[in-house]
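Below is the sequence, then the predicted model.
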Amino acid sequence: MKVMTIFGTRPEAIKLAPVIAALEATPGVVSRTCVTAQHRGMLDQVLDLNGIKPDHDLDLMRPAQTLDAITAALLTGIGDVLDKDTPDRVIVQGDTATAMIGALAAYYRRLPVSHVEAGLRSGDIYRPWPEEVNRRIVSTIADQHFAPTTTAAEALYRESIDPATVHVTGNTVIDALLATRDRIAAEPAMTKGLDLLFSRFRQRRIILVTTHRRENFAAMTAVAEAISAIAERRDIAVIFPVHPNPNVAGVMERMLKGRDNIAMIPPQDYPHFVALLNACDFVLTDSGGVQEEAPALGKPVLVMRDTTERPEGVEAGTARLIGTDPQRIVAEANALLDDRARYDAMSRAHNPFGDGEASGRIAAIVAGRSPIDSLR
């Protein structure tokens, strides 16, 4: 069986790297990879870290590209790759344009599709936008749905997806996170440079901030106001890997530059990000993946969104939805800083997103074998 894994962004690469490794270790499977480079530099970091040399690299990233332009380029580019490589199955991950178009291009060729991280739903097609619709489209095409949780599986059942095609595997990001944490412990040089940053903020509680969501671009000024207000406290430090999109970087540079307890740093490679996550007290984010990663390390998550496709974290108590109103963000951050019982309740809550064995389960099912165990 020849299996083509298609991805284009850093989050996809992080979550698919352990799947690709598991496929390569599975007898009877020929693993092929196609990257679209929907994100170029940040994608290459993860490829290098995991020793992935793509069989096809479409290199489609362009400055200020529109959704229309990237969608058209993806459809023709991925279509050409599928015609030349003739795989037996296609694997896509999550909710990106690459995932949606990869599934669509496979469908046009009557190729079966496996969807990693299937079943996430916010219930609002504009939040997150356009990701919510992207993943719904993939679900109508795929014949293997790898749901990270029972909640995700139940969302698929409500959409009349055949239960026999839905497999609760856990989320592969936990596989990647735990493996990377162990590598860092064995090779501390992987995160060189962070010791200087941590020494600068010794004896301060660290808040890690990430924000990049397209639907939050209009709220970036409000988010910056909140970060600035939180940083009035002298017992904390903010570490903020700033997304390079001008809608994010431009606002943050203008409003936060020069604060001695705010470190605005470039986007970090995955080992450095895992080290930051491990070192912080809690996370302020609009990221989907961070909502899964942080609880695995015992870090509370304040989610700067009004909805989430990962309600399991909110239900388990590892995450709180707080929106983008500056006063609410400041109040929630201060509550975690000042109320130890509140902090401990979130920090010690059960992580619902997996046990680090999802990729092996996925590879076994793709190869037509029964996985050794299941999260069901």
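Arrived safely. No experiment lies behind these values; they were computed from the predicted model shown.

C-alpha only now, for contacts and for neighbours.
Noted.

how much space between the closest residue to Thr71 other than its chain neighbours and Ala72?
Closest residue to Thr71 apart from its sequence neighbours, by CA to CA, 6 or more residues apart in numbering: Ala97 at 6.6 Å. According to CA to CA, to the nearest Å, Ala97 and Ala72 sit 10 Å apart.

Same drill for these two, tell me which one is more crowded.
A count of neighbours by other CA atoms under 10 Å puts Ala97 above the other of Ala97 and Ala72, at 23 against 11.

Does the more buried one touch Ala69 like I think?
No: using CA atoms under 8 Å, Ala97 is not in contact with Ala69, being 10.9 Å away.

Centroid-nearest residue for the protein?
Gly289 (3.1 Å; CA atoms, centre = their mean).

pretty sure it belongs to a helix, no?
Yes: judged by DSSP: H, G, I helix; E, B strand; the rest coil, Gly289 forms part of a helix.

Gly289 and Ala316, how far apart?
Gly289 is 16 Å from Ala316, by CA to CA.

mind listing what's buried in stretch 338-356?
Applying a neighbour-count criterion of 16 or more other CA atoms under 10 Å, one finds Tyr343, Met346, Ser347, Arg348, Ala349, Asn351, Pro352, Phe353, Gly354, Asp355, Gly356 buried in stretch 338-356.

Now the longest helix along the chain: buried residues?
Using DSSP state H, we find that the single longest helix of the chain is helix 67-85. Neighbour counts using 16+ other CA under 10 Å place Ile70, Thr71, Ala73, Leu74, Leu75, Gly77, Ile78, Gly79, Val81, Leu82 of helix 67-85 among the buried residues.

Equivalent analysis for stretch 249-263, please.
Ala249, Val251, Met252, Leu256, Asn261, Ile262, Ala263.

now swap in stretch 44-52 and tell me
Here stretch 44-52 shows Asp44, Gln45, Val46, Leu47, Asn50 as buried, counting by 16+ other CA under 10 Å.

and the fourth one, that's in a strand?
In this case it means Leu47. No: the assignment for Leu47 (three-state DSSP) gives helix, which keeps it out of a strand.

Okay, one more to line up with it:
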Amino acid sequence: MKILVCFGTRPEAIKMAPVCHELKKQGIPYKLCVTGQHREMLDQVLDFFELTPDYDLDLMKHNQGLNELSARILVGMNTVFDSELFDLVLVHGDTTTSSMVALASFHKGIQVGHVEAGLRTYNKKSPFPEELNRQLTGRIADYHFAPTQRAKDNLVKEGVAEKLIIVTGNTVTDALAYAVDKVSNKYESETIASLKKLVDSSKRLILVTGHRRESFGQGFQDFCEALLLIAADPSLQLIYPVHLNPNVQEVVFKMLSKQDNIHLIAPLDYPSFVWLMNQAAVIISDSGGIQEEAPSLSVPVVVTRDTTERFEGIDAGISFLVGTSTKRIVDKTSEILKRLDDFKGIKNPYGDGDAAEKIIAFISQELN
């Protein structure tokens, strides 16, 4: 069986790296294709996980629209499929790369395996465009690697045969374990060294991220206003790696750059971000991946989204859905800071770090 692993963004690369490592460990040949939907951030992850693409479509263009990106992925994948025959394409999650690569594979009669399948908000505008990307990929996929039982239940309700679904846990827990081990064992970089100088050990650290399209405008301004109010407490230090999207940068630097204990820094490479997460008391974020990673580090997450497809963290009491309401962000963060000990030892509901092993075992047994 000829397998193609395909991804385009930094989060996909992080979550698919363990799958690539397991394929190599099991001696199963595969090819790796990256679309380059992200560029610099993607390359950093490839380097850290020691992955070399066989195909690089390099599709990143400044501020390109989703329609243009989608069309270019379809055309680019056509070139890949015309150059080599594949039996199975593995895609991940909810990106434009995932849905368009799945569609291109379907057009060529190639089976699709969907890693991190079955997450749903059932609101096609939130998260946008990820929710619909995930549903489209789910309709096309032949095999569904669901991270949790809830995700499997969603797929079953949508008519997917149970024999085509396997609950694996989330590969992000595999990747995090790899990263924490590597960073803890003499891995050093200039960025981590600078972060060690920046972090004030006498203050509780709040790590912040924010970049989702559905929050742009008033929602993002309210989010920044909440950060200003939280930063009024001198016992806190906020560090915010600011996403490169101009819609994010313009608002963040305008509103937050003059606050002494809010540090706006450039986006971090993956190992540096893992190191910083491990120092945080609280994370305020709209990231899906962080919701899955933070429980392994016993760090609570204030989720600045109106919906989430990751309810397991909510149910476990380590993630808290607040939207972009200034008051709700401030109140929930304040409440969490008063009971940080409650989060120690919470089991990560997204897996035990063996998701990639389960995925490749299924492929080896069922598909060969």
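In hand now; what should we look at? Since the model is a prediction, treat every value here as computed from it, not as a measurement.

quick one: TM-score?
Overlay of the two chains. TM-score (TM-score structural alignment, normalised by the length of structure 2): 0.97; 364 aligned residues with a CA RMSD of 1.2 Å.

will you turn the buried residues of stretch 338-356 of structure 1 into a markdown table that also has distance to Ala364 of structure 1 and secondary structure?
A markdown table is the format used below for these (distance: CA to CA, whole Å; DSSP: H, G, I helix; E, B strand; the rest coil):
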| residue | distance to Ala364 of structure 1 | secondary structure |
| --- | --- | --- |
| Tyr343 | 39 | helix |
| Met346 | 34 | helix |
| Ser347 | 33 | helix |
| Arg348 | 32 | coil |
| Ala349 | 30 | coil |
| Asn351 | 24 | coil |
| Pro352 | 22 | coil |
| Phe353 | 20 | coil |
| Gly354 | 17 | coil |
| Asp355 | 17 | coil |
| Gly356 | 15 | coil |
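
could those go into a markdown table alongside distance to Glu187 of structure 1?
Output for those, formatted as a markdown table (distance: CA to CA, whole Å):
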| residue | distance to Glu187 of structure 1 |
| --- | --- |
| Tyr343 | 31 |
| Met346 | 30 |
| Ser347 | 27 |
| Arg348 | 28 |
| Ala349 | 29 |
| Asn351 | 26 |
| Pro352 | 29 |
| Phe353 | 26 |
| Gly354 | 25 |
| Asp355 | 23 |
| Gly356 | 20 |
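
And Ile6 of structure 1, how far from Thr210 of structure 1?
From Ile6 of structure 1 to Thr210 of structure 1 the distance is 26 Å (CA to CA).

Neighbour count for these two, which is higher?
Ile6 (25 against 19).

so is that one in a helix, a strand, or just coil?
Classified using three-state DSSP, Ile6 of structure 1 is strand.

next one: the one 5 residues further on
Reducing the assignment at Pro11 of structure 1 to three states with three-state DSSP gives helix.

ok, now which ones touch it?
Each residue near Pro11 of structure 1 by CA atoms under 8 Å, 6 or more residues apart in numbering is listed here: Gly289.

how much space between it and Ala99 of structure 1?
12 Å.

next one: Ile174 of structure 1
Counting by CA to CA, the gap from Ile174 of structure 1 to Ala99 of structure 1 is 20 Å.

List the buried residues in stretch 287-303 of structure 2.
Neighbour-count burial for stretch 287-303 of structure 2 [16+ other CA under 10 Å]: 287, 289-303.

Quick one: distance of that stretch to the chain centre.
11 Å (CA atoms, centre = their mean, to the nearest Å).

what's the answer for stretch 340-349 of structure 2, then?
21 Å.

Can you report how many residues neighbour the nearest residue to Pro300 of structure 2 once chain neighbours are set aside?
Of all residues not flanking Pro300 of structure 2 in the chain, Ile318 sits nearest, at 4.8 Å (CA to CA, 6+ apart). Other residues lying near Ile318 of structure 2 total 24 when counted by other CA under 10 Å.

Let me see the contact set for Ile318 of structure 2.
With CA under 8 Å, 6+ apart, Ile318 of structure 2 has these contacts: Pro295, Ser298, Val299, Pro300, Val301, Phe343, Ile346.

One more: Thr169 of structure 1?
Contacts of Thr169 of structure 1 by CA under 8 Å, 6+ apart are Phe146, Ala147, Pro148, Thr149, Gly354, Glu357, Ala358, Ser359, Arg361, Ile362, Ser374, Leu375.

what separates the residue lying closest to it once chain neighbours are set aside from Pro163 of structure 1, distance-wise?
Computed as CA to CA, 6+ apart, the closest residue to Thr169 of structure 1 that is not its neighbour in sequence is Ala358, at 4.9 Å. Ala358 of structure 1 sits 19 Å away from Pro163 of structure 1, going by CA to CA.

So for the two, which sits in the more crowded spot?
Counted by other CA under 10 Å, Ala358 of structure 1 and Pro163 do not tie: Ala358 has more neighbours, with 30 against 12.
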